[in-house]
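K.L.:
sequence? don't have it. structure:
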């Protein structure tokens, strides 16, 4: 009699996620860190030092990515990272989306992303890596 088995997947793993930049996967993406900051300001009144409420004042959505640099499919070739200042002035934006590889569920979508900054790391005996910082106009998705 064969052994009965069952699926025991209760957590999300980077091995089971797909990240797209403007609808396409980019090279060998190593990590994506997304930060949502609503810049809460304390509200209190004259004569009272106790905060009554934290009021959100500005939504800031930033993403930090790290990827291996490939001969084909690098961030610049894909149009996700800018080559120089002239390219940045074009004002190009795209969406960065995170999906479940298992069932295609949208985990998080960052809308209207623009390249802010990045760097390239070349180290002896190591794969060449590129990092990038992106700013997004908005965010959607609640499956994380």
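P.N.:
Good, I have the coordinates. Computed from a prediction, not measured in an experiment: that's the story for all the values here. Residues are numbered from 1 along each chain as shown.

K.L.:
C-alpha from now on. contacts and neighbour counts both.
P.N.:
Will do.

K.L.:
measure residue 46 to residue 11 for me?
P.N.:
48 Å (CA to CA, to the nearest Å).

K.L.:
scratch that, residue 28
P.N.:
23 Å.

K.L.:
okay, those two: which has more neighbours?
P.N.:
residue 28 (14 against 7; other CA atoms under 10 Å).

K.L.:
where do the helices sit along this protein?
P.N.:
With DSSP state H as the criterion, the chain has helices at 75-78, 85-88.

K.L.:
got another, please set it beside the one above:
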């Protein structure tokens, strides 16, 4: 029997804090920008190369389910603006459903904006914008 080897389908996306999965994501759009700036020589208007100036990793998540008890234990439910200033972060990991290998990992992820609801035993982010410090994987 042949198995697809070039396409990953049905991947699992986990929210990880201190090595523990504290939530799952149903859909995520991952954007990476490296702030390319044109570089040219003195007296030359032609661009010689594009130089990266800053890496920006943005995540747009639809339906993020966080386990409330684990969030409370970890102390990462921000109560107000002062709590947000503590700068608590988590990682977002994308795993292959086929063999469980880690495909992509965003580290140092912080909540930027969005809408959420609190339901029985869970916090559900309907639409959320997040920023990450770094990314690994392909």
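P.N.:
Received the coordinates, thanks. Note that this is a predicted model, so its numbers are computed, not measured.

K.L.:
and the helices of the first structure, which is most packed in?
P.N.:
helix 75-78 (a mean of 16; mean count of other CA atoms under 10 Å).

K.L.:
chain center to that one, what's the gap?
P.N.:
Offset of helix 75-78 of the first structure from its chain centre (CA atoms, centre = their mean, to the nearest Å): 16 Å.

K.L.:
what are the contacting residues of that helix?
P.N.:
The contact list for helix 75-78 of the first structure (CA atoms under 8 Å, 6 or more residues apart in numbering) reads 26-27, 81-83.

K.L.:
what about 6 Å?
P.N.:
81-82 (CA atoms under 6 Å, 6 or more residues apart in numbering).

K.L.:
corresponding residue for residue 116 of the first structure in the second structure?
P.N.:
With TM-score structural alignment as the criterion, the equivalent of residue 116 of the first structure in the second structure is residue 112.

K.L.:
and the strand ranked longest in the first structure, what does it pack against?
P.N.:
In the first structure, taking DSSP state E as the definition, the longest strand is strand 106-121. Judged by 3 or more CA pairs under 6 Å, 6 or more residues apart in numbering; DSSP states H and E, the packing partners of strand 106-121 of the first structure are strand 94-100, strand 129-136, strand 138-140.

K.L.:
show me the one of those strands that comes nearest residue 55 of the first structure.
P.N.:
When those are compared by CA to CA, strand 138-140 sits nearest residue 55 of the first structure, at 18.4 Å.

K.L.:
can I get the helices of the first structure in a markdown table with distance to residue 33 of the first structure?
P.N.:
A markdown table is the format used below for the helices of the first structure (distance: least, CA to CA, whole Å):
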| stretch | distance to residue 33 of the first structure |
| --- | --- |
| helix 75-78 | 16 |
| helix 85-88 | 22 |
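
K.L.:
show me what residue 24 of the first structure aligns to in the second structure.
P.N.:
So residue 24 of the first structure corresponds to residue 21, using TM-score structural alignment.

K.L.:
ok, its match - contacts?
P.N.:
So residue 21 of the second structure contacts residue 15 (CA under 6 Å, 6+ apart).

K.L.:
swap in the one 5 residues further on?
P.N.:
Counting by CA under 6 Å, 6+ apart, residue 26 of the second structure makes contact with residue 63.

K.L.:
for residue 90 of the first structure, same thing?
P.N.:
Per CA under 6 Å, 6+ apart, neighbours of residue 90 of the first structure: none.

K.L.:
over to the one 10 residues further on?
P.N.:
By CA under 6 Å, 6+ apart, the contact set of residue 100 of the first structure is residue 17.

K.L.:
aligned to residue 37 of the second structure, what sits in the first structure?
P.N.:
Under TM-score structural alignment, residue 37 of the second structure pairs with residue 41 in the first structure.

K.L.:
any idea how far its match lies from residue 48 of the first structure?
P.N.:
On the measure of CA to CA, residue 41 of the first structure and residue 48 of the first structure end up 16 Å apart.
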